[in-house]
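Undergrad: no FASTA, just this:
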């Protein structure tokens, strides 16, 4: 496995998919995994709240034009592009994969990778910290509303429950707020044990992926998802990522941002969070016929795609290049 040209976490995701395909959890075991997963999700968002520095947020608010532009890419441009591409997706994707791509468009930005790529490329790291962290916080409220608009309006509401918004507040936003309020007492410990947060992120994602794909496999996911539809999902994800990256780079230039700020907008505005998206999908699409597998697949593909593309572009930026010269 170490010789494969993909990161260890992606390898773990592939192993989890294989395990859910061969040995899906059923009956009482599925109920038990659901309860464990809910507890892990609550812990995950509690730790994310404790990690968010209030001082960094207050300091970053002074650069409001940059943050507003990043949020516009994340929560306005992405959903609009998803809706514009929906007729194409309806032809080349299955209904579940189409909803999955629309769901990707509503998610907040990543935190760790946005900051890491911004730093690697020589961008404005403090601004990236604020934009990515605030995007994650806003997403716990805004993503369910955007999902409601896109899914209910354009898909007849299948699989989406407005009651799930209340569950989001209870399972995600409440632990996040509690963790942030307790940061003066536990923030130091969390900062010293950041690998713990990374492993909590990854462990929670693997748990949700296993339970989601187990249910989907039992419902016949692989029988209703042709291989060509998976390839088409990769193509649609790539098109979305390319369009947003181009708008973020050239739009930030038109707004007169300095190069470091343009890099921050480029990386923070084009990312979508797997760590937030997978747990949230478990709550938002609890009533989806056929399970969550088709919803989560486009997000997993987009996650790997954005990491590979951004790694190449960040190295290019670090050598004083830009997206126009690639």
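TA: Everything's here; your move. Since the structure is predicted, the reported quantities are computational estimates derived from the model, not experimental observations.

Undergrad: all contacts plus neighbour counts: C-alpha atoms, from now on.
TA: OK.

Undergrad: Name the residues of the lengthiest helix in the chain that are buried.
TA: Across the chain, the longest stretch assigned as helix under DSSP state H is helix 227-254. Residues of helix 227-254 classed as buried: 229-230, 232-234, 236-238, 240-241, 244-245, 247-249, 251-252 (neighbour count, 16 or more other CA atoms under 10 Å).

Undergrad: can you check stretch 189-196 too?
TA: Those would be residue 190, for stretch 189-196 by 16+ other CA under 10 Å.

Undergrad: hold the first one in mind and look at this next one:
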């Protein structure tokens, strides 16, 4: 049971298999063009379904807890980008410049929705606030992430974000999302009933992007440019970013006077980065860049955050029981 919590889930295994497949059998030529079209359609469908799933009632109901939501958004869109820039002299020597560009992109991404809520629930946190905070982060990320990417690119010496890229975000991500919100009154109930089935759309679109991205990167010599020591360095970089974010959100929430349930929500919503949003956004924002090095940090961070937060959520959930047990021992003595 102890070892099982550290084992990768099926989706992570599928990601690994996809990377291996792209490394052995990369798509090229006409096949690559076909896969790119299919991937674009899958991404549009993904954001359409995200719009149809996002409950406006849940968002409105949770918006009254504005201090918590501002704290989560500050962690997601201010703390992480600052860490990426401030820690660059310390962390960038561990990886290649192309990989650290992927790390900077990781720092601009919104929080996850499903896992943030799931871990908050497991740890007995403020679930309605988690639903609102994670949903708001995902929605605002469509606007904020491209702007932050422009700033990050300038800090990395690669120029700002073009209007073409911003237009592509609006057309490929925001427009389907808004269409999903409009269609929610007709298909929202069906989407909620079939969330388990529709999760395959989320995962399938990510796998498609990963396959096409790594196929192109392998053809450009990704693995020759990324030896095992560099992959180890990337693991350290991601672990440092997550550890700092967890510590700042935990003790920052306490310093700001939040109760235990709100602290749990801030920790799990403010320390996450969304693979589901990040991979499609990378395809749009980094057209012309070596995509494999952009999405590799996100994929690795995804697994690290799941493993770490699973253990942390169990510790949060067990703490009240431990406190009661200690009180009983003191009273008995």
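TA: Perfect, I can see it now. Computed from a predicted structure; not experimentally measured.

Undergrad: Check the offset of the longest helix of structure 1 from the chain's centre.
TA: Distance, stretch centre to chain centre, for helix 227-254 of structure 1: 15 Å (CA atoms, centre = their mean, to the nearest Å).

Undergrad: Strands of the stretch 151-300 of structure 1, residue ranges please.
TA: Remark: no strands are assigned in the stretch 151-300 of structure 1 by DSSP state E, counting those that start in this stretch.

Undergrad: Report the contact partners of the residue nearest to the spatial centre of structure 2.
TA: Residue closest to the average C-alpha location in structure 2 (CA atoms, centre = their mean): residue 274, at 1.4 Å. The neighbours of residue 274 of structure 2, taking CA atoms under 8 Å, 6 or more residues apart in numbering as the test, are 109-113, 302.

Undergrad: And for the residue nearest to it when sequence neighbours are not counted, the neighbour number?
TA: Nearest residue to residue 274 of structure 2, sequence neighbours excluded (CA to CA, 6 or more residues apart in numbering): residue 112, at 4.4 Å. Neighbours of residue 112 of structure 2 under the rule other CA atoms under 10 Å: 25.

Undergrad: now for residue 112 of structure 2: what does it line up with in structure 1?
TA: Mapped onto structure 1 by TM-score structural alignment, residue 112 of structure 2 lines up with residue 110.

Undergrad: and residue 267 of structure 2, how many residues sit next to it?
TA: Quick note: residue 267 of structure 2 (other CA under 10 Å) scores 29 neighbours.

Undergrad: these two touch, right, it and residue 252?
TA: No - between residue 267 of structure 2 and residue 252 there is no contact under CA atoms under 8 Å: 9.5 Å.

Undergrad: how close does residue 42 of structure 1 sit to residue 245 of structure 1?
TA: 32 Å (CA to CA, to the nearest Å).

Undergrad: Now do the contacts for the equivalent of residue 132 of structure 2 over in structure 1.
TA: The equivalent of residue 132 of structure 2 in structure 1 is residue 130 (alignment by TM-score structural alignment). Taking CA under 8 Å, 6+ apart, we find residue 130 of structure 1 in contact with 56-57, 60-61, 67.

Undergrad: Closest one of these to residue 86 of structure 1?
TA: Residue 86 of structure 1 lies nearest to residue 67 out of these, by CA to CA, at 27.8 Å.

Undergrad: So what does that closest one match up with in structure 2?
TA: Checking TM-score structural alignment: residue 67 of structure 1 goes with residue 69.
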